[in-house]
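below is the sequence, then the predicted model.
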Amino acid sequence: MSETEPKGAAEQQSQVKLRIVTQFIRDLSFENIAAQKNLQGDVTPELAVEIGMDVRKRPTDDQYEIVNKYKVSSKNKADGTPIFLLEVDYAGIFHVENVPEDQLHPFLLIECPRMLFPYVRRIVSDMTRDGGFPPVNLEPVDFVALYRQEILRRAQQQQQQQQPSGNV
């Protein structure tokens, strides 16, 4: 029995701990371009959603600030006339323990945004509805795929910077 006790204690100590300390809107902008330009007639909206993520270590031990940046724009499908633009930066401060150093970056940019997403989704829905449009309900986001795309993009940028130019 004594062999299982230390093993159980070690497993308990190394268990990942994740807690949201706080979350908040860092920046929010909604432009009703259709109302500003008095857009009338037959309008068929076409939505585009862009997502960015940022992470930084906070001075407090084991705390990180994650910022999800959403840009939701709508244009008239027929002529490309802008209808509305919504930009929201939503941040969360997380307390994270027992994540191996080599897994920390993906953990912070996948798990933490996944926890914040329902709140951002509600904000986007409320803002578009309050702006005079049908509420936009964001589709679930595959944060693993977003993370992989970002890593690939950064690797390509590094590769381009390291290539010598053709001029001598």
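Thanks, I have it. Residues are numbered from 1 along each chain as shown.

every contact and neighbour count from this point should use C-alpha atoms.
Will do.

who touches residue 66 in this structure?
Applying CA atoms under 8 Å, 6 or more residues apart in numbering, we find residue 66 in contact with 53-56, 91-94, 108-109, 112-113.

try it again at 7 Å.
54-56, 91-93 (CA atoms under 7 Å, 6 or more residues apart in numbering).

out of the residues you listed, who has the most neighbours?
residue 91 (24 neighbours; other CA atoms under 10 Å).

in what helix or strand does that residue lie?
Using DSSP states H and E, residue 91 sits within strand 82-97.

what is that strand packed up against?
Helices and strands touching strand 82-97, by 3 or more CA pairs under 7 Å, 6 or more residues apart in numbering; DSSP states H and E, are strand 17-32, helix 33-36, strand 63-76.

which is the succeeding secondary structure element to it?
helix 101-130.

for the helix or strand following that next one, which residues meet the burial criterion?
For helix 101-130, the following helix or strand on the C-terminal side (DSSP H and E) is helix 143-162. Neighbour counts using 16 or more other CA atoms under 10 Å place 143, 146-147 of helix 143-162 among the buried residues.

put this beside the first:
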Amino acid sequence: MADSPATNGGAQPNVPSLNALAQYCKDFSFENPSAPRSLQPQAQGPQINLQVNVNAKALSETDFEVDLALSGDAKVGDDVLFAFELTYGGVFRVQNIPQDQLHPVIMIECPRLLFPFARQIVADAVRNGGFPPLYIDPIDFVALYRQRAAEMQAQGVGQTATA
């Protein structure tokens, strides 16, 4: 029996694949504007606000840059204890994915792969700022995708693979 690419370690033709080629911190900011006062015990727990955004652009027919943007703050009343902004990016190679499934793969699966790394960067920065680490709860990227699709549809904007 002759060796085929599938049996000698080569890639199988036409098999769907998603590969992370690179991951990187694109932009990051952490502020502790009221230090050291903000580090004193507080009478009440802070209100945590978090915003999440995903953007993607095609670099080639198979390669896409995906940015996961996380921003947030912690406040007690009107006082900001800390604030952060992180854009964590990745370059992904997507092959043999049907065209009708390409956009969801890029906008759901790619940020899902980036999220644990971005979450750790935020947790470490908050801890290094003198607070208990902020471990962001897992994000439902499917729900986020559907919400964004509904907003775009309401605005009459079509989706593209490079959203």
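That came through, no problem. Remember, predicted model here, so these are calculated numbers, not experimental data.

related to what we said a few turns ago, mean distance of the strand holding residue 91 of the first structure to its aligned residues in the second structure, please.
Once fitted to the second structure, strand 82-97 of the first structure is off its aligned match by 0.5 Å on average (mean CA distance after the TM-score superposition for the first structure).

where in the second structure does that strand fall?
Alignment of strand 82-97 of the first structure against the second structure: residues 80-95, by TM-score structural alignment.

what about that stretch, distance to the chain center?
With CA atoms, centre = their mean, to the nearest Å as the basis, stretch 80-95 of the second structure stands 5 Å off its chain's centre.

for residue 109 of the first structure, what are its contacts?
Residues in contact with residue 109 of the first structure, defined by CA under 7 Å, 6+ apart, are residue 147.

how about it, what's its match in the second structure?
Under the alignment (TM-score structural alignment), residue 109 of the first structure maps onto residue 107.

that older thread, what comes into contact with the strand holding residue 91 of the first structure?
16-34, 62-76, 120.

what's the angle between it and strand 63-76?
160 degrees (axes from the mean of the first three to the mean of the last three CA atoms, to 10 degrees).

CSV please, covering the contacts of residue 66 of the first structure and showing distance to residue 80 of the first structure.
Shown next, in CSV, are those (distance: CA to CA, whole Å):
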residue, distance to residue 80 of the first structure
54, 30
55, 34
56, 37
91, 31
92, 35
93, 38
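
about what we covered before: show me just the buried residues among the contacts of strand 82-97 of the first structure.
Using 16+ other CA under 10 Å, the buried members of the contacts of strand 82-97 of the first structure are 18, 20, 23, 30-34, 63-76, 120.

and the gap between the residue nearest the centre of the second structure and residue 102 of the second structure?
When CA atoms, centre = their mean is applied to the second structure, the residue found nearest the centroid is residue 68 (3.0 Å). The spacing between residue 68 of the second structure and residue 102 of the second structure, counted by CA to CA, to the nearest Å, is 18 Å.

and if you look at residue 37 of the second structure?
49 Å.

please apply the same query to residue 62 of the second structure.
From residue 62 of the second structure to residue 102 of the second structure the distance is 10 Å (CA to CA).

who's in contact with the closest residue to residue 83 of the second structure other than its chain neighbours?
Computed as CA to CA, 6 or more residues apart in numbering, the closest residue to residue 83 of the second structure that is not its neighbour in sequence is residue 73, at 4.0 Å. Residue 73 of the second structure is in contact with 48-50, 82-84, counting by CA under 7 Å, 6+ apart.

want to throw the residues you listed into TSV with distance to residue 149 of the second structure and neighbour count?
As requested, the contacts of residue 73 of the second structure are exported to TSV (distance: CA to CA, whole Å; neighbours: other CA atoms under 10 Å):
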residue	distance to residue 149 of the second structure	neighbour count
48	26	15
49	23	11
50	20	13
82	32	23
83	28	19
84	27	18
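
now render those as CSV, adding distance to residue 42 of the second structure.
Listed next are the contacts of residue 73 of the second structure as CSV, based on distance: CA to CA, whole Å:
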residue, distance to residue 42 of the second structure
48, 14
49, 17
50, 20
82, 13
83, 17
84, 20
